[in-house]
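Student: Show me how the following folds:
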Amino acid sequence: MAHEEPQRPPARPFGGRDGAACSLPLLLAAPAGTLAGILVLTLLCLAVFAFFMIRDLLRARAAILRERELRRSAEEELRAYVDLLPIGVVTIDASGRMALANRRAPALLGLSLEKMMALDWTRPALSIIDGDGDGLEDDELPWNRALSCGRKITGIVLGVEREDSGEWAWISVSAQPRSDVAGAVAEVICTLEDVTQQKTTEAELTLHHLRDSLTSLPNRALFMERLSRAILRSDRRKFFSAVLFLDLDRFKVVNDSLSHEAGDKLLVQVANRLRGCLRPEDTVARLGGDEFAVLFEDILSVNDGINVADRIAQGFVQPFTLNGQEVFTTCSMGIAISTGSDTIPAELLRDAEVAMYRAKAKGEGSIEIFDPSMNAQALARFHMDADLRRALERNEFVLHYQPVVGLRTGRIEGFEALVRWRHPERGMVPPLEFIPLAEETGLIVPLGKWVLEEACRQAGEWRRKFPTGQPRLMNVNISARQFQHRDLIHTVLGALHAADLEPGSLKLEITESIMMRDPEASLEAMKVFRSMDIHLVVDDFGTGYSSLGYLKRFPVDTLKIDKSFVEGIGRDPESSAIVAAVISLARSLGMRVTAEGIETQEQMQHLQRLHCDQGQGYHFSRPLPPEAAEALLAQDPRWPGSSFSQ
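Tutor: This is a model prediction of the structure:
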C-alpha cells in the first residue's frame, strides 16, 4: 500500500469569505506574479472609477452649459419680446439703479438709455407731477412705494416732462416688487403705459367742470380741492401752504372803454403772465370776473409769500397789448398762510380775500398780509355792503346842499349836492364810510345816477321858485366808476330832461386823478359834455398829478382848490404860494377858481386879494338839508366882508 501524503487544506482566497484578511507578511510572501496582478486589478478599478467620475463631470458640465445656453436664449427671447411690447418695462433695484429697460421706456420718458441707467430713481431729478397736476414727494413715486411696502402698486398716473421735447406726457405706472432668497425686496419691475391721449380726452370732458372756459385755468372747485390736499400735507412736510388772492385794478375801465371782448383778452394775457411768474407745482386759478387765486406750497415763512407777490407785481410792470393798444394795469393782492392741517380751506381763501380788500383800500397795486383782526372789519364791511344795497330801495339816501358863494358879490351862485345816508339804526352815516365801499362794489353807479336825478330835480324846482338874472348852478360830483361808465352821458341827459333843466345849469365835478387815469378817453368824454353846454370842474386840484399839457387841452371851466391848501393860506407860505399859483394858472387858461374849505374871515379876505372867484366852506354855511337850503335861498343873503362891501 502506498504511503499516502496527508492532504493540505485548500487555499483560501485573499480576503476570504471568513473575513480573515491576508496579513502583510503573507502578501509579501506571495509570488511576484500574483502581486502584479493585484496591482493591475487595483489600477484598473481606479481607472474605471475615474472614467465614470470624469464622464459624470463632463455630463454635468454639458448640462450646465446647455442650461446656460437655454437660459441665455430664453433671456434673449424674453428681451426681444419685451422690446416688442407697446408699453415701457424697466427694473429698478433696491439701491435705485435701473437694471433693465426695454426700447419703449426711453421714448416714453424722453430720456436716453444712458441717462436712465445713470439716474438714482429713488430721487430722480425729473419734473414729475401726479394725475391732478400737483407735485410729488420722492416717497410717493410708485416704484419707491413698492420697494418700501413690498406690495404691488398699480395704475398710478404720473405727468412727466420729456427732456428731449419739453412736452408733458401722462404715463400710467404699475410696480411689482421681487424678493431674493432671503425674502427681502431686491428689485421692482415697472410697466409704463402712455395714457396722454386718454388724459387729454378726460381733460376735455372735465374742462367745463374743473377749468375756466376762458383762460383754461383751474376754477374755484378744482382750486379748493387742491388747497384741501395741500393743507393735509403741510404737517407731514413741516412746511406751510399759502393762498394769494388777486384782483385786477381798474379792470372795469377796460370793459367800459374798450369793450368786454378786450376785457376777455386781458384776462387771458393776465392768466398767461401769472403762469410765467410761478413754479410748475404752484396752482393759479380764476375764481370769476377779474379775481384770481394762487396756491403755493412748501413755504417757510410769510416772507416767502411776499416774495411771490412781489414777483407777480413785477410781472405786471410791462403793458398788455389789446387790439394794438398798450394797456397798463396793476393788481391788489392779499395773502393768508395756513397754520396746519386743521386749517379750513374755505376760511383760508376767505382770509386772503379779506386781506386783498384791505390792500385795495390802501391803493392800487398794494399787498396786504391777513391779520385776524381783519375778520371783525370784514364782517362789519359785509353788513355795511348789505345795508348799502338795500338803502337805495328804501330811499334812505338824501342830498344836502352847500352854497357856493361868489367872493366878489358875497351872494350864492350855486350849490354843491352832497349825498348823505340816513341809516335806520346808525343814524346819519358819514360819506367817508360808505362812498369808498359803494365805489368798490360798483353801487356808486346806481347811487350816482340817483344823485344826478335828484340834484337836477331840486335845481329845476329852485330855479322856478327863485328866478334870477344869473342862474344858480348845481355842482354834482362824478365818481371814477361813473366817469368810466359808458351810459354816463345818457344818464346826465335823462336827468336834465326829467327835471326840465337847462344843461348850462349843471356843473360836473371830476377829480384830476380820475381824468389822468386815461387822459385821451377823458378828453373825448369832456368834449361831449362841453358841446352840450354842461360845465366841468376839476375837483381837489393840486392833490393829483395833472399834466399841464393835458390841462390846457381839457375843456374845463373851473379849477377847485383843495381845502388842504386853503387851510394854510395866510400862515403857511407854501400853501399860500400854491393857491396863488393855481389862481394865476387858471386865469391864464381862461378858467374860474373855486376855493373849498373856507372857515375864517381871514382866509376869505386873503383869497379875495388873490382874485379868487368863488368859495365854499363852513364860514358861509355847512351842507344843508333841502328845506334849510331853500330857506337860505329865500333870504338871498350877502355875507359881510365880501369885496362888494369894501
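Student: C-alpha from now on. contacts and neighbour counts both.
Tutor: Fine.
Student: Pretty sure Phe292 is one of the things Arg286 touches, is it not?
Tutor: Yes. Under the criterion of CA atoms under 8 Å, Arg286 makes contact with Phe292 at 4.4 Å.
Student: who's in contact with the residue lying closest to Val157 once chain neighbours are set aside?
Tutor: Take Val157 and drop its neighbours on the chain: the residue closest to it by CA to CA, 6 or more residues apart in numbering is Ser172, 4.3 Å away. Applying CA atoms under 8 Å, 6 or more residues apart in numbering, we find Ser172 in contact with 155-158, 192-195.
Student: Mind putting the residues you listed into TSV with neighbour count, secondary structure and distance to Asp235?
Tutor: Listed next are these as TSV, based on neighbours: other CA atoms under 10 Å; DSSP: H, G, I helix; E, B strand; the rest coil; distance: CA to CA, whole Å:
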residue	neighbour count	secondary structure	distance to Asp235
Gly155	14	strand	27
Ile156	15	strand	24
Val157	22	strand	25
Leu158	27	strand	24
Leu192	24	strand	32
Glu193	20	strand	33
Asp194	20	strand	34
Val195	17	coil	32
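Student: Asn272: which of those is nearest?
Tutor: Leu158 (23.9 Å; CA to CA).
Student: roughly how far apart are Tyr545 and Glu524?
Tutor: Tyr545 sits 19 Å away from Glu524 when distances are taken as CA to CA, to the nearest Å.
Student: Tell me how many other residues crowd the residue nearest to Met384 when sequence neighbours are not counted.
Tutor: Closest residue to Met384 apart from its sequence neighbours, by CA to CA, 6+ apart: Phe434 at 7.8 Å. Using other CA atoms under 10 Å, Phe434 has 18 neighbouring residues.
Student: where does Phe434 land in three-state SS?
Tutor: helix (DSSP: H, G, I helix; E, B strand; the rest coil).
Student: do the same with Ile569
Tutor: Criterion first, three-state DSSP; result for Ile569: coil.
Student: Hmm, it is touching His606, no?
Tutor: Yes. Between Ile569 and His606 there is a contact at 7.4 Å, judged by CA under 8 Å.
Student: neighbour-wise, which of these two wins?
Tutor: Neighbours around Ile569 and His606, counted as other CA under 10 Å, are more numerous at Ile569. The numbers are 23 against 15.
Student: Could you also give me the structure for this next sequence, so I can compare it with the first?
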Amino acid sequence: MSVRFGLQAKFLAGMAIVFVGVLALIGLMWQRQTSMQEEVSSLGRESMRELVSDRLKRRGESAVAQLADSLTNPMYYSDLDAIGNIARAAMRQPDVAYVIVFDPQGRIVHDGSGDIPAYGQPMNDPFAFEVVSARSPHTQSSDRIVDIASPIMIGDQRLGGVRVGYSLAAMRSDEDRATQAMRTRLDEIARRHLGWIALLGAALLALGAIVVGLVQRTLVRPIRQLADVAHEIESGNFEADAPVTTRGDEVGDLVRAFGRMSSSVARHDRDIRRMAYSDALTGLANRLAFRESLDRRLLQLRGAGRQLALLFADIDDFKRVNDTLGHDAGDEVLVQFANRIRETVERMGGEGAMLARFGGDEFVILIESVLSPTGNHGDVRTAASRLAEALVAELSRPIVVHDRQVFLGTSIGITLFPEDASGSTMLMKNGDIAMYQAKVAGKNCHRFYSRAMDQAVERRVRMEQDLRGAWERGELSLAYQPVYSLADGQLRGAEALLRWQHPEHGAIAPSVFIDVAEQSGLIEVIGPQVLRLACEDTMRWQQAHPSADQMFVSVNVSPRQLRSGDLPRQVATTLRDTGLEAARLHLELTETAVIGDEIHASGLLARLRASGVKIWLDDFGTGFSGLSHLRRVPVDGVKIDRSFIADVLRDPDDLALTTAIIAMAHSLGITVVAEGVEKEGQYAILRERGCDLAQGYWLGHPVSASDFSLLLA
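Tutor: Below you'll find the predicted structure:
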C-alpha cells in the first residue's frame, strides 16, 4: 500500500526547512541587534504622545470649564455680542482651532466669526451627537483635533454648551522632530550592522530561492494553467479544455475538480442565456433578444434591396382586466393572447418571422419580404397589412378567463424598413408612434407609420408646452351652462366648463386640451384653479342676487385628481377661502374614473360627502359597471349621458334604459340630471318620466360668468 505524500506534507516539510534556517540566522543576528533594540525602545513615540495629549486634555478641560462659566450670563440673556467677544477671546488662545457655542437643541449660537454664517444651524459633525446629549464636560478626539465640550448651566437649567477644538498640529510637530532624531540614531546603528545584515540577507535570499523554486514547480505552474482556462471562460469561451493531470495530491484533485466545474459552467451558461433572452410568462423572445436579432437583420438587409416590417401590437383596455379580475387573470389573458399571436404569425408571417413580448401587454412582430416563384421579393407592406388584419380579427374573439368571457382587442402600429427608417432605434420609435395613432383612431385596428404622425406627436408636445402657464396668461377661462329643474322650469345651478382661447390657433376644443392636461399631469395644477374660480363666481352671484342663495355650481374632477388623494383637502381649503357653503358645490366624476380603484375612490368620496359637498357621477351609463355601481359608490346624483338623451324620442331601448336609470336612482335617493337636452320633446318626456334636472342647448348655451349673472337677474 503506497503512502500518499500530499501537498500539505510537502509544504510543511518546506516550511520546516525555512524555519530552521531562519532560527539559525536569527541566532547570528541576535547579539548584534540587542543594542539597537534597547535604543529604539527608549525612544518610544507613543509615550511622548500620551504625555502631551494628557497635558493638553487637562489644560483644555480647565479652560473650557472657565469658558462655560463666563458664558452663563450672556447665554441666559441671549447677548450675542458678549458671547461673540468671549468666543473670539478664546479663539486667540494657543492651539485653539475653533470655538462653538450652541443652544440645548444643538443649534449653533456663535462660532467666533463676525457674521456667524452658521447661526441657527444644527451641528452635524461626527462629534456633535455626543456633545449635545452630554450633561457634563465631555472630551472627544481624532487624529487632528481634541474636542472638549462643557454644558452651560444655571442651576439645574441647561442653557446650551460650548465646544473648543484644540489642534494637535503643534504636538505632531514635536513628535516629528523627536521621530527624526530617533531615525538619525537608528541610521547610525544600521550602518554599524550593515555588513552583518547583508550577509544574513544573502543567506535568506538563497533560502528563499530554494523555497520559490519548490513552490513554482509544485503549485504555481498548475495553478497558472488553471488561471489560463479561467481567463478563457471569463472571455466567454466556456468550452475551453481544462488541464489534465495524473498527480495524486491535492493539486491533482483541484485540477480535476476544475475540469468538472468548467463543464458545469458551460451547461449553466446555456441555460442562463435561454432565460435571459426569453419572456418568463409566455416563453417568447424578450426585448433584448428581439433588439439583437433586429440589429443583425438590418446589417444583413442593408444594401440587399429587401424589406422588413415591424408590427407593434398592444392589447386594448388590458388594465381593466387586472383591475376587475386580478393580476392572475391578467397573466392568463397574456398567455392566451401570446398563443393566438404565435399561431397567426406562424401561419401568415412567412419564413424568418419573429415574435417577442416587450413587457406588459405589448408584443412586437418582425417579418421580411420573401422570394416569389419568379425570383422577386414580395411586397412586405401587403404582407404586414394582411397579418395585422388577421391579428385584429383573431384577438377580437372573446377570451374565457375564470369562467368569464373577456372581450378585448388590439391596436397595431406598423413601420417599414428601409422606407420609414434605416436604424433599429428609429424603427422601434416609429412603431410605437403608429400604435399610438391606432389607439387614437378608435382602437382594435392597425395603422402604418407616416411622417404626418411625427407632426401629430410634435403638435401634441407643443400643445402641452403652450398649456403650461396658459391660466396665468389669461388664456383659460370658465363658461357656465345653466341647469334647470324639470318640475318647475326654474334655474337651479350651473356646470363650470373650461375653455382655452389660444393666441394663435383660437379656441381649442376641450376634448383635445383636457386630454393633454390629464396625460401630462397639468390637470393637477389647473383643476384646483378651476375649482377656486367657480366657487368665487358663485359667491359673487349670491352676493349680487340674494334670490340665488340656493344656486349650486358643479365642477368636473379628473381621474388624476381623484387618484392623487389630495382632493378633500383642496376642496376644504377652497370652500374656507371663498366662503361658499359646501352644499352649493357639486363635484362631477366620470364613472370610469371611479371604477379603476373603487375602494380608494369610495373612501375619498365619503370624506367629501361628509363635509357637505355633493358628488355627481357624470356620463352615467357609459362605464362598465352600470346601475350596480350605485350600490357601492357614495354619490348624490347621476348625469345620464347625452348619447341616451339624443335618441330617447326614436329609440325605445334608450327610452327604456333612461326610464330604468331614473327609477333606480330615485329608489336609492339619488338625484338624476339629463345632459344634452336639445329638443323640446326630449325635455317633455324627461319631465314625464320624473327626471329631476336637465341641461342642454335647448335650455341654454354655456356663457361667461357675467352673462350668467344676467340670467339670474
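Student: TM-score of the superposed pair?
Tutor: For this chain pair, the superposition-based TM-score is 0.54 by TM-score structural alignment, normalised by the length of structure 1; 431 aligned residues with a CA RMSD of 5.3 Å.
Student: returning to that earlier point: would you check how far apart the counterpart of the residue nearest to Met384 of structure 1 in structure 2 and Tyr436 of structure 2 are?
Tutor: The equivalent of Phe434 of structure 1 in structure 2 is Phe513 (alignment by TM-score structural alignment). According to CA to CA, Phe513 of structure 2 stands 17 Å off from Tyr436 of structure 2.
Student: ok, Ala438 of structure 2 - how many residues close by?
Tutor: If you count neighbours by other CA under 10 Å, Ala438 of structure 2 ends up with 24.
Student: can you give me the helices for the stretch 201-350 of structure 2?
Tutor: Taking DSSP state H, counting those that start in this stretch as the test, the helices found in the stretch 201-350 of structure 2 are 221-234, 250-276, 287-301, 318-325, 327-348.
Student: looking at these, which is closest to Thr139 of structure 2?
Tutor: Going by CA to CA, the one of those nearest Thr139 of structure 2 is helix 221-234, 53.4 Å.
Student: on that earlier part again, the helices of the stretch 201-350 of structure 2 into a markdown table, with extra columns for distance to Arg569 of structure 2?
Tutor: As requested, the helices of the stretch 201-350 of structure 2 are exported to a markdown table (distance: least, CA to CA, whole Å):
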| stretch | distance to Arg569 of structure 2 |
| --- | --- |
| helix 221-234 | 59 |
| helix 250-276 | 47 |
| helix 287-301 | 43 |
| helix 318-325 | 27 |
| helix 327-348 | 32 |
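Student: so which of these gets nearest Ala16 of structure 2?
Tutor: Nearest of the helices of the stretch 201-350 of structure 2 (CA to CA): helix 250-276, 19.8 Å.
Student: by contact count, what packs against the closest one?
Tutor: helix 221-234 (3 or more CA pairs under 8 Å, 6 or more residues apart in numbering; DSSP states H and E).
Student: quick check: angle from the helix it packs on to helix 250-276?
Tutor: 0 degrees (axes from the mean of the first three to the mean of the last three CA atoms, to 10 degrees).
Student: Okay, buried residues for helix 221-234 of structure 2 please.
Tutor: For helix 221-234 of structure 2, a neighbour-count test (16 or more other CA atoms under 10 Å) marks 222-223, 226, 229-230, 233 as buried.
Student: Same check on stretch 255-272 of structure 2?
Tutor: Buried residues in stretch 255-272 of structure 2, counted by 16+ other CA under 10 Å: 255-256, 258-259, 262-263, 266.
Student: which element is Gln180 of structure 2 on?
Tutor: Taking DSSP states H and E as the definition, Gln180 of structure 2 sits inside helix 169-192.
Student: so that helix matches what in structure 1?
Tutor: Helix 169-192 of structure 2 covers no residues of structure 1 once aligned (TM-score structural alignment).
Student: Just give me the longest helix of structure 2.
Tutor: helix 7-42 (DSSP state H).
Student: That helix corresponds to what range in structure 1?
Tutor: Counting by TM-score structural alignment, helix 7-42 of structure 2 sits on no residues of structure 1.
Student: What is the subsequent helix or strand relative to that helix?
Tutor: helix 45-70.
Student: So which bits of that next one are buried?
Tutor: Buried residues in helix 45-70 of structure 2, defined by neighbour count with 16+ other CA under 10 Å: 52-53, 56-57, 60-61, 64-65, 67-68.
Student: To which residue of structure 1 is Ile670 of structure 2 aligned?
Tutor: Using TM-score structural alignment, the equivalent of Ile670 of structure 2 in structure 1 is Met591.
Student: and that match, what does it touch?
Tutor: The contact partners of Met591 of structure 1, by CA under 8 Å, 6+ apart, come to 556-559.
Student: 7 Å instead?
Tutor: Shown in contact with Met591 of structure 1 (CA atoms under 7 Å, 6 or more residues apart in numbering): 557-559.
Student: count of neighbours near Ile599 of structure 2?
Tutor: 12.
Student: now the strands for the stretch 451-600 of structure 2?
Tutor: Using DSSP state E, counting those that start in this stretch, the strands assigned to the stretch 451-600 of structure 2 run over residues 476-485, 491-502, 506-508, 552-556, 585-590.
Student: any idea what Val582 of structure 1 aligns with in structure 2?
Tutor: Here Val582 of structure 1 is matched to Ile661 in structure 2, going by TM-score structural alignment.
Student: Which of the helices or strands spans that match?
Tutor: helix 652-667.
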